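1. attaching a predicted model along with its sequence, questions to come.
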Amino acid sequence: MTDITPLQLETERLRIRPFVLDDLAVIAVLLDEAFGAQPLAERRQWIEWSVRNYDALARMYQPPYGDYALVRKADGELIGSVGYGQRYGPFGKLPYFRVRAKEPVSDLCTPQFGLFWALGTAHQGQGYATEGARALIDHAFTRLSL
């Protein structure tokens, strides 16, 4: 992988692009719908971190982990978030989950690469999550050589 530009993909109906700080007001509402309300200050910290993360990962030639804006091409509306997640498993190795584990936790590590998405409720059930996930999967296998 030699391309260090932030992830930007297009499908028939969608554009996947890095978040920008101006996305905060819209994505905060969408994420609150998907995951529960959080203070706007926490959402601001998250989007600021996301924006910094794109350049940091690119400079280190790392996969484009993190959240990306899911935008409907027809009208430019930000409808959700998609992205790649670096999964560190088993989750029981992480302190938060270790103290809550109901069974003994293995000492073995199984790093994995995963996808995630979150859509505003008004945009669910229209195939947008599937379309965005397919674009990420195609990118992972063709550009990232997974």
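-> Cool, got the structure.

2. for the rest of this, base every contact and every neighbour count on C-alpha atoms.
-> Fine.

3. tell me the buried residues in the longest helix anywhere in the chain?
-> Secondary structure of the chain per DSSP state H: the longest helix is helix 40-59. Residues 43, 44, 47, 50, 51, 53, 54, 57, 58 are the ones in helix 40-59 that count as buried (16 or more other C-alpha atoms under 10 Å).

4. want to compare, so here's the second one:
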Amino acid sequence: MIETERLILRHWRASDRAPFAALNAAAKVCEFLPKRLGREELDALADRIAGHFEERGFGLYAVERQDTGAFIGFTGLAVPRFEAPFMPAVEIGWRLAHAHWGQGFATEAARAALAHAFGPLDLENIVSFTVPANMRSRAVMEKIGMQHDPADDFDHPLLPPGDPLRRHVLYRINRDEVA
């Protein structure tokens, strides 16, 4: 468990699955994802997230507001499940319910996950990626100190040629770059 000023990053509970499904059903939340996942697919994703913790010792944490105890999404670390020029790598990512956007929660949680990556986990570098148009996620990447080099941008190998979400921007940060 990781605590911040306003959030708790913790392992997932069975009670998180319904709000997780609700946030993944929201059009705004899924705008830059290839498709909206159904409940069965989301439950399988939650199972993979739990397995990632067991296999690697880190993963995507459920994010809970300290003031309300509400599950608002996830933030954390994962090893991407595809090959790309920047692999092997550990990715930092997040997805929050729309009602919690614009309040600094994604940045706060991502900073905590990054501190955990470079502290207790002793990782050397972290990447993050998204489609070029996802300016909100790109802003979080920049706020946590990640850098973008257009030469690193790539076509996501799990998306077919011609898919409007195939092109991705890559951001990076090394442990020695964290202020």
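-> Noted; the coordinates are in hand. Computed from a prediction, not measured in an experiment: that's the story for all the values here.

5. tell me what the next helix or strand after the longest helix of structure 1 is packed against?
-> Per DSSP states H and E, helix 40-59 of structure 1 leads on to strand 66-72 as the next helix or strand towards the C-terminus. Where contact means 3 or more C-alpha pairs under 8 Å, 6 or more residues apart in numbering; DSSP states H and E, strand 66-72 of structure 1 is packed against strand 14-17, helix 40-59, strand 78-87.

6. among these, which is nearest residue 125 of structure 1?
-> Nearest to residue 125 of structure 1 among those is strand 78-87 (12.5 Å), distances taken as C-alpha to C-alpha.

7. by how much does that closest one deviate from structure 2 on average?
-> Strand 78-87 of structure 1 differs from its equivalent in structure 2 by a mean of 1.3 Å after superposition (mean C-alpha distance after the TM-score superposition for structure 1).

8. could you check how far that strand is from the centre of its chain?
-> Relative to the centre of its chain, strand 78-87 of structure 1 is centred 2 Å away, using C-alpha atoms, centre = their mean, to the nearest Å.

9. pick out the most distant pair among the buried residues of helix 40-59 of structure 1.
-> Greatest spatial distance in the buried residues of helix 40-59 of structure 1: 43 and 58, 22.9 Å, computed using C-alpha to C-alpha.

10. run through the residues that contact the residue nearest to the spatial centre of structure 2.
-> Nearest to the geometric centre of structure 2 sits residue 93, at 1.5 Å (C-alpha atoms, centre = their mean). Taking C-alpha atoms under 8 Å, 6 or more residues apart in numbering as the contact definition, residue 93 of structure 2 lies against 60, 75, 76, 77, 78, 110, 128.

11. kind regards, and thank you for your time.
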